[in-house]
Each structure stands twice: as C-alpha cells, then as structure tokens.
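S.K.: would you be able to build a 3D model of this:
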Amino acid sequence: MSRPQLAEARRVRAVELFGRGLSNSDIAQMVGVHAESVRHWRRAWDNGGAQALRRRPAPGRRPKWDEAQVEQVRVALEQGAQAHGFEADLWTLEWVGLVVEQVTAVTLSRATVWRLLTGRLGWSLQRPERRAVERDETEIARWIAYEWPRIKGR
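M.R.: Next up, the predicted model:
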C-alpha cells in the first residue's frame, strides 16, 4: 500500500470512528496520528462529508506522456541496448534518453531520465561485477581448500 493510500485509509477509519462519538484524542491514538490531525479531519468531514477526506491527485505539472507511452518505453528498454544499436548491452542515462526520444518524440534531461527509470519504471542502479571471463569458481574453491593450507603450513 502506498503512502497516499495508507493516509487515506487512516482518514476513512477516522470517519468510521467519528460515528461512534469518540474523542479526537481517542481516535488519534487508535489511528496512529496526532490529535490535531484528527481535529482537522473532523472539521473537513463536518464541512464536506467523507468525500472531503478522499485522496486527491498530486498537484503539479502533468507528466509529459501517458501510461501507454511509458509502457512503450519499458518494452523498448527491455529489448536491451544492443537491440537499439548500442555496442554494449548495459544502459546509460544518455542511451535511455535517446531511446525515449525515438519512442515518444520527447527529449528528457539526464535527471528526468533517472526519475523515469527509478520512479515510473521502478528500475534501480545496477553495476556489472568486474570479473575475469576466465574465472573458474571450482578451481578457486579447490585451491583454497587444498593448496592454501599446504602453502600456509610451511
């Protein structure tokens, strides 16, 4: 449950408790908020009913593209960087920005690309492990188990 949904659930629970005639401090304790918040909610409920305590959309500028376009970007990125002509299959912010521009015709700054990836797409920063291609885990385990004790024992 997201924070706004949790906050709305608390307000809805408070409305249910208003009907029981409980005090603001009792409701605050039961819901897990400060009594001043409950007083504010009760005033809003008195003036506008339960609808006044419902969650409203976040204020601010509307996103540059809709969910269908975000899904198009997700599908394009999941194909991998090499599918879009890049030499490695690891994404950089610049490369993601170029693909976003190709798919949606919207140019984004690096910071906005980062917010797109971590916010709307739910991706996180991943760094590849630096390991030699020739690395052999079984040989390393054998060396640690047999060779190292032999060398250390001298």
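S.K.: from here on, just use CA atoms for contacts and neighbour counts.
M.R.: Noted.
S.K.: would you mark the buried spots in the helix of greatest length in the chain?
M.R.: If you go by DSSP state H, the chain has its longest helix at helix 3-18. Residues Ala7, Glu8, Ala9, Arg10, Arg11, Val12, Ala14, Val15, Leu17, Phe18 are the ones in helix 3-18 that count as buried (16 or more other Cα atoms under 10 Å).
S.K.: next up, for comparison:
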Amino acid sequence: MLRLRAADMFSGGIQPPRVAHLLGVTRKSACEWHRTWQKGGKAALRSKGTAGTGCKLTDEQTDRLEALLAEGAAAHGWDDQRWTAARIALLIAETFHIHYTPRGVTYLLQRLGWSFQVPAHRAARRDEDQVATWVKRTWPAIKAPGRPGTPGSASPTSPARV
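M.R.: Predicted coordinates:
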C-alpha cells in the first residue's frame, strides 16, 4: 500500500516531494499524506474501507430477493423470463419498500454473485444452411471493393508518387 510506504519514508526523514517522485504519485497526494501522518502517525494512513453506504437490504432480505429472482420474471407479472435491472429495482421497491436505481441493482447483483447474460437474438425460423450460402455467394458480390493497388492523392498540389 503506497500510503504506508510513504509513512515509512516520512519516518526516515524523506520530504513529500521526494516521496511523490519515488512512489510515482502527485506532490499534492504526498503532501496530504504527510499532513495526515503528522497528525495521526502511520495508523492514520491506513485504509478506512470502501466508500459508500453499503447494502440497503438486510441478509434476510437479500436471501428473499434471490428466492424471488429464482422464481423468474413471469411469476411476477412480466410476459417473459428476462430480469432487467429496472424490473429488479421495481421488484425490490414493491417487496421491501426500498428504492434502488437500476445501476444500484447491478452492483447488488454483482455482490450476490449473479452474472449478466445476453440472450442470442435469432429468428425462430432461421435456416443456417441458407444463411451460410448467402454469406458465401451473395455477400462477396455486394461487398465494397478494397483500395486500389496504386497510390493516389486527392490534393491537386500533391500528386501521387510513382
């Protein structure tokens, strides 16, 4: 941890600008760390944990939420089985009376170990053989041609080199 290394350097008499250079941080950071170190020693430079308010749901509520999600979206009134962040935020609001933004829901789901899955959007009557034939025969005929083999210039004052 850089702050603790800086504290050791401050203890050894190294000035903040030199500490900044040695640790590859800004002078401003090194000076702030030095002031903090002078007031509270090395312990004052230790991490205070992650920022933020933490989870709004209790452990029991998160367990209940996971059970509700396992039932599927259709069980909660939607016409398909897709859980979106907005739908989950609405479910949390209706069930627990706690407001989450869709972005907050994504952070919550990541903490719970849920992963995002993007469904494959394919036509129900897709014919793979027909698609392969189109890619092989039709696509090359309509694809834009590549660059010409000779150099050229659009500038009237800078003719192409030969």
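S.K.: ok, the buried residues of helix 3-18 of structure 1 vs Ile144 of structure 1, which is closest?
M.R.: Ala7 (54.4 Å; Cα to Cα).
S.K.: tell me how far that closest one lies from Arg13 of structure 1.
M.R.: Distance of Ala7 of structure 1 to Arg13 of structure 1, computed by Cα to Cα, to the nearest Å: 10 Å.
S.K.: okay, and the common contacts of those two?
M.R.: Taking Cα atoms under 8 Å, 6 or more residues apart in numbering as the contact rule, Ala7 of structure 1 and Arg13 touch no residue in common.
S.K.: quick check, nearest of the buried residues of helix 3-18 of structure 1 to Leu125 of structure 1?
M.R.: Nearest to Leu125 of structure 1, judged by Cα to Cα, of these is Ala7 at 29.3 Å.
S.K.: how about the contacts made by that closest one?
M.R.: Ala7 of structure 1 neighbours (Cα under 8 Å, 6+ apart): none.
S.K.: can you find the partner of Gly49 of structure 1 in structure 2?
M.R.: Matched by TM-score structural alignment, Gly49 of structure 1 corresponds to Gly41 in structure 2.
S.K.: setting aside sequence neighbours, what's the nearest residue to its match?
M.R.: Distances taken as Cα to Cα, 6 or more residues apart in numbering place Ala7 nearest to Gly41 of structure 2, at 7.6 Å, with adjacent residues excluded.
S.K.: who's in contact with that neighbour?
M.R.: Ala7 of structure 2 neighbours (Cα under 8 Å, 6+ apart): Trp33, His34, Trp37, Gly41, Lys42, Leu45.
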